[in-house]
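Chemist: Need a 3D model of the following:
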Amino acid sequence: MSGAFSIFGSYSEREIKRLKPIINKIDSFGNAMEGLTDDELKAKTDEFRKRIEDGEGIDRILPEAFAVVREAAYRVLKMKHYEVQLMGGIILHQGRIAEMKTGEGKTLVATLPAYLNALEGKGVHIITTNDYLAERDRNEMGQIFEFLGLTVGVILHDMEPEQRRAAYNADITYGTNNELGFDYLRDNMAVNKEERVQRGLYYAIVDEIDSILIDEARTPLIIAGEGDEPSDIYYTCDKLVKTFKKGEHFSVDEKRKAVTLDDAGIEIVENTFGLKNYADIENRLIQHHIIQALKANYTMLRDRDYIVKDDEVIIVDEFTGRVMEGRRFSEGLHEAIEAKEGMKINNESKTLATITLQNYFKIYEKLSGMTGTAATEEMEFREIYNLDVVVIPTNKPIQRIDYDDVVYRTTRAKYNAIINEIEESYKKGQPVLVGTSSVAKSEDISFLLKRKGIKHNVLNAKNHAKEAKIVEKAGQLGAVTIATNMAGRGTDIKLGEGVAEVGGLKVIGTDKHESRRIDNQLRGRSGRQGDPGCSRFIISLEDELMERFVPERFKELYDKIAENDSMPLQSKWVTRAVETAQKSVEGDNFYTRKNLVSYDDVVNVQRQIIYDERNKVLDGEDVEEDILDMAKTVINKTVTDYVGTQEEEEEADEFKQQLDKIISATEDICIDKGSISADEMKKMSNAEIENLIYEKAMDIYEKAKQKLGEEEIKSLGRVILLKVVDEKWVDHIDDMEFLKQGIGLRSYKQVDPVQCFQMEASEMFDSMVYSIKFNTVRNLFLNLLARLNGNGQPEELEDDELDDEIEDFEDIDEEEMIDESAAAEETEEQQEFQRLLNEMEAIEQEETEKEKEAETEQEADNQ
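Modeler: This is a model prediction of the structure:
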């Protein structure tokens, strides 16, 4: 603990001192709570809710509420919160991060702020890293909440919408970040309010917050639908970049896994595709495919980043080594890898909705989290999430001994040393946990142990429930367990009988991770709750991190000191050199995540505007006035585009031509053919022309109201607006991705890419908003005219045709996490929505056919 406080402990120590009076107040309620019957203790929940309704703040209720939970936990689970757990609970309630070491009971800590905040009735989300932990914690800790009269739910991957809705409506809901994030995106794609499952994002407690908000932050959540047929450009670009030479035609930034075309490469691309200037924005599609082909061929390694199984590319999670069935790399990278491997490319996916985890969690009114290792990333938590980290002291002093790193020249020598160390501990019965950075390295260690006849378990994060049981036994006498970085995380390793006498759990790290935090997590598996134990990292100069970041002079020094490859180097200087390398990588990764959020912050503002507008429509708000305002905007722009601002005198003939164009344009948007003429407009001002056109449009609108009924017209307006918003937003997401892909090239012109992105994204958003207005007005008035003219009752579409018409709303394939949940049963509102949609689609089809006929006639006249 002293090590943690020596870095930034003065702040944490001050914060802990501030908690003492609150802890004393909680303790003062202890005897009173012990004297209550079960029914009297349960009744406290209703009492607290009444006090909140009467205006009392939950901060004033906190000491008594925490005392209630403490007593309930003891009665239900025979667990009583320690003082340090009360401290952690207060920090979480305050919307901060509590760093608590492994074995300090973080799961129990979360019950305190969860209960207190659930009393407000807005819902509390407790977020874990996988379904197994979510279900386990709900079943165990949920007993405390249910004893006190609160409802508890859990969100699991295979749940139906109705089950999800019920879980979110509970007072406290357990779930994973992916499930909750995708439900948010799906809710904002719903075509009626009954399809939504979440009820708002009030307060989140994130377990293993560093894993979720930092390790997984570089991968956005993406829901995708099937896009266009794949083009040959993937194969063309793949074939082309395979001829390139690294360092001559392109450069690879190993730290960021980024690729850049050099001048020689640019010249070849320009010649191949006949481009004048590769960097021009109109070439962004080719830029995108070339970069993805380069990434696929020169940064993505088969059997490390992905595997090929049954003619399918399957992603391997870089943190767990887990094969991620059903997921696909985003932004065309998956298709580029398929081309690289000479496989059939599946239909390109089209992004329907996306959000980064950073911006998803920023939506919560209050956010807090727990982890055993947050101190090293405190600056990032402050800068991106506005969260500070408070280190909570351990309940008992840490006795684990962390030895200095041992470095060997070669991987072979490292492996020999690891096996010898394991064998030595195995002979005396001391349990050993061996941490590796990949599945392949776990299998290497396992193979060598089998040759020595040493029994062991291998955890590769493929089955959370099975792994949890193995991890629970990893502290027994003679146990040897090999685990990838994150395998079994969330489960404590408790020492078996007689293990303390042989030195406790020994942890051996076989690689240094890019992040010191991951290494600290591995060390933290030993020495829980004051248990004895030790940790040591045994590494080699051939390890990936060492080859990339350790300076050459270090390797030269090793050669001078070491007599042969099997001689180790062990000193604090070695450990410091490795930490320096890790800090360098952490800085690069922080830059990448910060850059990602800088771009997504721009899109996030736009996303919230669109989602707010959708929700207005779904919640049944009257959008009639909004649509009529859109009509005024569209008419104004149409008139201005054709007539200008009337600052200069126009020739009579030219002015008449412009008026004819206005008439033609507005007849295609919102008025009946022949309802106005150029003669009646030629002496009018712009404003008078706009008023005339608007009056004609309103005549149509009012007649439609009288014939079809006001509610029918308003419902039609809502359906059209929703459909147009969704279509334009999906296209805009694609445009933003292309813009982001090509924006890096602007740095060559000494322009800040992020600033450039902000400006162009804003212009593109304004253009999309006008497009929404134009298409909404046009579609609505074409529908009204068709109905008034007797063409508004199209035949019912067959089921298979209907599936084609309502694109992107069904059979949604998530690019990062496929959800195969069945659609909810149709409500009357859904049926009404689809009826109106069917009619609208049929009318649009009829108008398209008319336009084609008119074009054909025009071509015949010209000939």
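Chemist: make it CA atoms for all contacts and neighbour counts henceforth
Modeler: Noted.
Chemist: The closest residue to residue 299 other than its chain neighbours: how many residues sit nearby?
Modeler: Nearest residue to residue 299, sequence neighbours excluded (C-alpha to C-alpha, 6 or more residues apart in numbering): residue 257, at 6.2 Å. If you count neighbours by other C-alpha atoms under 10 Å, residue 257 ends up with 11.
Chemist: how far is the helix or strand hosting residue 127 from where the chain is centred?
Modeler: Per DSSP states H and E: residue 127 is located in strand 124-128. Here strand 124-128 is found 15 Å from its chain centre; the criterion is C-alpha atoms, centre = their mean, to the nearest Å.
Chemist: Give me the next element, helix or strand, following that strand.
Modeler: With DSSP H and E, the next secondary element past strand 124-128 is helix 131-147.
Chemist: Tell me which stretches of the stretch 1-150 of the chain form helices.
Modeler: Assigned helices in the stretch 1-150 of the chain, in chain order: 2-28, 30-34, 38-53, 58-77, 83-93, 106-109, 111-118, 131-147 (criterion: DSSP state H, counting those that start in this stretch).
Chemist: can I get those in JSON lines with distance to residue 264 and mean neighbour count?
Modeler: Shown next, in JSON lines, are those (distance: least, C-alpha to C-alpha, whole Å; neighbours: other C-alpha atoms under 10 Å):
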{"stretch": "helix 2-28", "distance to residue 264": "48", "mean neighbour count": "14"}
{"stretch": "helix 30-34", "distance to residue 264": "75", "mean neighbour count": "15"}
{"stretch": "helix 38-53", "distance to residue 264": "69", "mean neighbour count": "15"}
{"stretch": "helix 58-77", "distance to residue 264": "65", "mean neighbour count": "20"}
{"stretch": "helix 83-93", "distance to residue 264": "55", "mean neighbour count": "24"}
{"stretch": "helix 106-109", "distance to residue 264": "55", "mean neighbour count": "22"}
{"stretch": "helix 111-118", "distance to residue 264": "59", "mean neighbour count": "24"}
{"stretch": "helix 131-147", "distance to residue 264": "49", "mean neighbour count": "19"}
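Chemist: One more, please, to line up against the first structure:
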Amino acid sequence: KRDSEWMGPLYMFHGLSVDCIDKTEPNSPERRKAYQADITFGTNNEFGFDYLRDNMAIHPEDLVQRKHHYAIVDEVDSVLIDDARTPLIISGPVPKGDIQMFDEYKPRVEKLVRMQRELVARIFTEAKALLASGDRKQEEQGAILLLRAYKGLPKYKPLIKFLSEQGNKATLVKTENIYMQENNRRMPEITDELYFVIDEKQNSIDLTDKGHDTITAAGEDPNFFILPDVGSELAEIDKMNLTEEEKLEKKDQMVQNYAAKSERVHTVNQLLKAYTLFELDVEYVVIDNKVKIVDEQTGRIMEGRRYSDGLHQAIEAKENVKVEAATQTFATITLQNYFRMYHKLAGMTGTAETEAGEFWDIYKLDVVVIPTNKPVIRKDANDYVYKTKREKYNAVIEEITRLVGEGRPVLVGTTSVEVSELLSRMLKLRGIKHNVLNAKLHQREADIVAEAGKSQVVTIATNMAGRGTDIKLSPEVRAAGGLAIIGTERHDSRRVDRQLRGRAGRQGDPGSSQFFVSLEDDLMRLFSSERIIRVMDRLGHEEGDVIQHSMITKSIERAQRKVEENNFGIRKRLLEYDDVMNSQREVIYKKRRHALLGERIGVDIANNMYDVCEALVEEHKEANDLEGFRMDVLKYFAVDFDIKEEDFQKTSANNLTERLYKEVRDTFSRKTETIAKQAFPVIKNVFEQRGEMFKNIVVPFTDGKRAYNVVANLEKTYKSEGEELIRAYEKSIMLAHIDDAWKEHLREMDDLKQSVQNATYEQKDPLLIYKFESFNLFKSMVDKINKNVVSTLMKGQIPFEAPEEVKQAEEKRTDLSKMRTGRSDAPAAQTNQAPRKTEPVKVGPKVGRNDPCPCGSGKKYKNCHGKGEE
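Modeler: Next comes the predicted model:
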């Protein structure tokens, strides 16, 4: 919005029109007008959501976007790399949530976490005593206990402090390497004593047998939280001396038991993550009784974004705020795939050089470095490395005091809200005035940044990426040495560090940057080489001592490179998964767009009919099942196809398909003519009496199972003698079935993505299995759409007896702007719970459980439509 207002006059002077989508409401005529401009400004998320909303629109006039031609992305590294892993999702509520499960298991998990904390505290105290004993055997035992404490709670603060002291981290790493040999064969010796094991790098938690026993309540099944081995259990059932029917029943029971248990285990796992891996004021904040995620790159709150897979609900339960209902995905796309739709893509940023390889690999974009307007004279010092965070923060405060004394402004970059508040308290104790800019106080952002260049002003800010406003310096500040940047921790990504450094020394201004690092920082704990630890130990470090050496700075950059490579691998893998989804999305959205615009609806429906005819002929010709064939033709087309057994045997599949298709087309033509004739007198009456008042009319249709309200243009319907109503009917049915099937398919694809990950244990590539299985799912979805569309069209009729049933179509559209849009913080894995379909009330004789199902499938009632009935 700001950029469009700044640059707009310049473009308009050159005869170009400029608009900004952020000033308008979704799906509004104003937004469509904004997209018609020569240059359209907007935020990347909103462009993505508009694309998704366009593909959920019910009326052509709701469409806002044009074709994707040329995109220029500001802060392109932030958008296409940092945000690439998080999909844009439009979601809606699921009737049954799993809220009660979080509340039910929260006390158990709280108790388990408390017991683990007490256990780790005891183990750690004993480990310290043994390591300090001086006896070699006792020291070895102490090292084992130290590893056990680390596996139990790696973020336990006394443990983090202890590991930063001389030789301790090296002892831990050495012991861990011994127990990790031969594919972790001996690791259970370490972990069996714990209640659960945390792998901080993988962000995962596993309950031990001891944990299972503790969390299972008295009198409960001892396997209450243990997932059965489905394969072996199914094999066991097959071996049993039972009838096929009883075996099927047992298998159904086993699968239902597995589904209930997996939901239970998943809930407990997410609660454990919430309590042990996610910290308040670091990964998230609580504002107005709502849990809000903090962007680790920029330090801003991510409005509308939720952790996926039930993790957000687990954190809500932990913080005792309202647990929001589970949601179901209606439409989703990643920013990567959205921007790859543009014929031409470009962007600019100050920090793309380190990611040049990724830009080329994924987007085929070259990175060109443009020389600075004036030479950079900022002084970038080597990092100061301290043992503990306490020493580091004290040194930061001393440095701030010194710089303020020199009359220089200071900008302090922190990685979390918690650290910014800690430094703020320390500065208050020293009586140093300062401003704080973090996720909780972002409203005053522009004012705080504008003041940041004044003499002796101290500004503490969580990651300064893309904070936009330039920091202007006065002449006396330039003379004093310019803006001083202090980084309190190295970020996982070199780019974020460069962005912080880049706040000083702009346009040839003087300035300096200095990072303060401690061995307790996350990056150093998880990825720093043991060389740094050995060097510090060799130099015999005392408390408060600092190391500053180019070798250490390079070593930290190597650790960052490791993290970046790891993240690039994850992003690339995710993109490979999303590419499968993307090709399916394009096919469905193209099919949907054709139906929405109605330009070739007749051709599409004819193709659908032919495909269903072909599928039925192939299926039953192969099985040589004339009776089944006639039943299915009756079921899907409501046509009694008269064919003798001899004809069925002799006629080729192609000829039989053609015969059936001709019969179906003729029946459909007769049917639509009848509907048009039946409706036209009423439409004529409405048009002649109230034509000036009505633009559109709603005509109710039903196929005996579900009611559809079809909206048609009154004047066109009158002039075409009812033909326009038939076109509107075809369009409505097509859209309804495509949307229903696509929502269900998205959920199945989410489930598939989760389930294929187990293939790695069988030495198989999950991606290949995902591609193969997703193709089968897609094929069956398209088949289902075709059958449902054809079946509804062939059976549909107008149920009204009186003209009053045709009423004016109110100007009421699906307001997609009110639907929930958000960014999932993980690949979009939503809920396993399918929305309940409302079944029609059936009147007729009760069907026995073992009788054939009346739907004509040939299955027993209890294994078909009678499932779930007691």
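Chemist: And the TM-score between them?
Modeler: Superposed pair, TM-score by TM-score structural alignment, normalised by the length of structure 1: 0.73. Supporting alignment: 683 aligned residues with a C-alpha RMSD of 3.5 Å.
Chemist: So for residue 314 of structure 1, which of the helices of the stretch 1-150 of structure 1 sits nearest?
Modeler: helix 131-147 (20.8 Å; C-alpha to C-alpha).
Chemist: against structure 2, where does the helix or strand following the closest one fall?
Modeler: Once the chain leaves helix 131-147 of structure 1, the next helix or strand it forms, by DSSP H and E, is strand 152-154. Matched against structure 2 by TM-score structural alignment, strand 152-154 of structure 1 falls on residues 18-20.
Chemist: Just tell me what the residue nearest to residue 299 of structure 1 corresponds to in structure 2.
Modeler: Using TM-score structural alignment, residue 257 of structure 1 lines up with residue 203 in structure 2.
Chemist: Touching, its match and residue 274? I think so.
Modeler: No: with contacts counted by C-alpha atoms under 8 Å, residue 203 of structure 2 stays clear of residue 274, the gap being 11.0 Å.
Chemist: May I see the buried residues of stretch 34-50 of structure 2?
Modeler: 34-36, 39-42, 45, 47-50 (16 or more other C-alpha atoms under 10 Å).
Chemist: Select from these every entry located in strands.
Modeler: Cross-referencing the buried residues of stretch 34-50 of structure 2 against strands under DSSP state E gives 39-41.
Chemist: okay if I get the helices of the stretch 1-150 of structure 1 as TSV plus distance to residue 560 of structure 1?
Modeler: TSV is the format used below for these (distance: least, C-alpha to C-alpha, whole Å):
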stretch	distance to residue 560 of structure 1
helix 2-28	33
helix 30-34	65
helix 38-53	71
helix 58-77	60
helix 83-93	50
helix 106-109	48
helix 111-118	57
helix 131-147	50
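Chemist: Compare those helices and give me the one nearest residue 325 of structure 1.
Modeler: Of all the helices of the stretch 1-150 of structure 1, helix 131-147 comes closest under C-alpha to C-alpha, at 15.5 Å.
Chemist: The stretch 651-800 of structure 1: helices as residue ranges?
Modeler: Counting by DSSP H, counting those that start in this stretch, the helices of the stretch 651-800 of structure 1 are 652-667, 678-681, 686-708, 710-743, 753-788, 799-805.
Chemist: JSON lines please, covering these and showing distance to residue 402 of structure 1.
Modeler: Shown next, in JSON lines, are those (distance: least, C-alpha to C-alpha, whole Å):
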{"stretch": "helix 652-667", "distance to residue 402 of structure 1": "77"}
{"stretch": "helix 678-681", "distance to residue 402 of structure 1": "87"}
{"stretch": "helix 686-708", "distance to residue 402 of structure 1": "78"}
{"stretch": "helix 710-743", "distance to residue 402 of structure 1": "44"}
{"stretch": "helix 753-788", "distance to residue 402 of structure 1": "43"}
{"stretch": "helix 799-805", "distance to residue 402 of structure 1": "61"}
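Chemist: Quick check: which of those helices is nearest to residue 387 of structure 1?
Modeler: Closest among these, using C-alpha to C-alpha: helix 753-788, at 24.0 Å.
Chemist: orientation of the closest one relative to helix 710-743 in degrees?
Modeler: 150 degrees (axes from the mean of the first three to the mean of the last three C-alpha atoms, to 10 degrees).
Chemist: give me the element residue 517 of structure 2 is part of.
Modeler: Counting by DSSP H and E, residue 517 of structure 2 is found in strand 511-518.
Chemist: Who are the packing partners of that strand?
Modeler: strand 379-380, strand 384-386, helix 389-405, strand 483-487 (3 or more C-alpha pairs under 8 Å, 6 or more residues apart in numbering; DSSP states H and E).
Chemist: which residues in structure 1 does that strand align to?
Modeler: Strand 511-518 of structure 2 maps onto residues 533-540 of structure 1, going by TM-score structural alignment.
Chemist: any idea how far residue 211 of structure 1 lies from residue 357 of structure 1?
Modeler: Applying C-alpha to C-alpha, to the nearest Å, the value for residue 211 of structure 1 to residue 357 of structure 1 is 11 Å.
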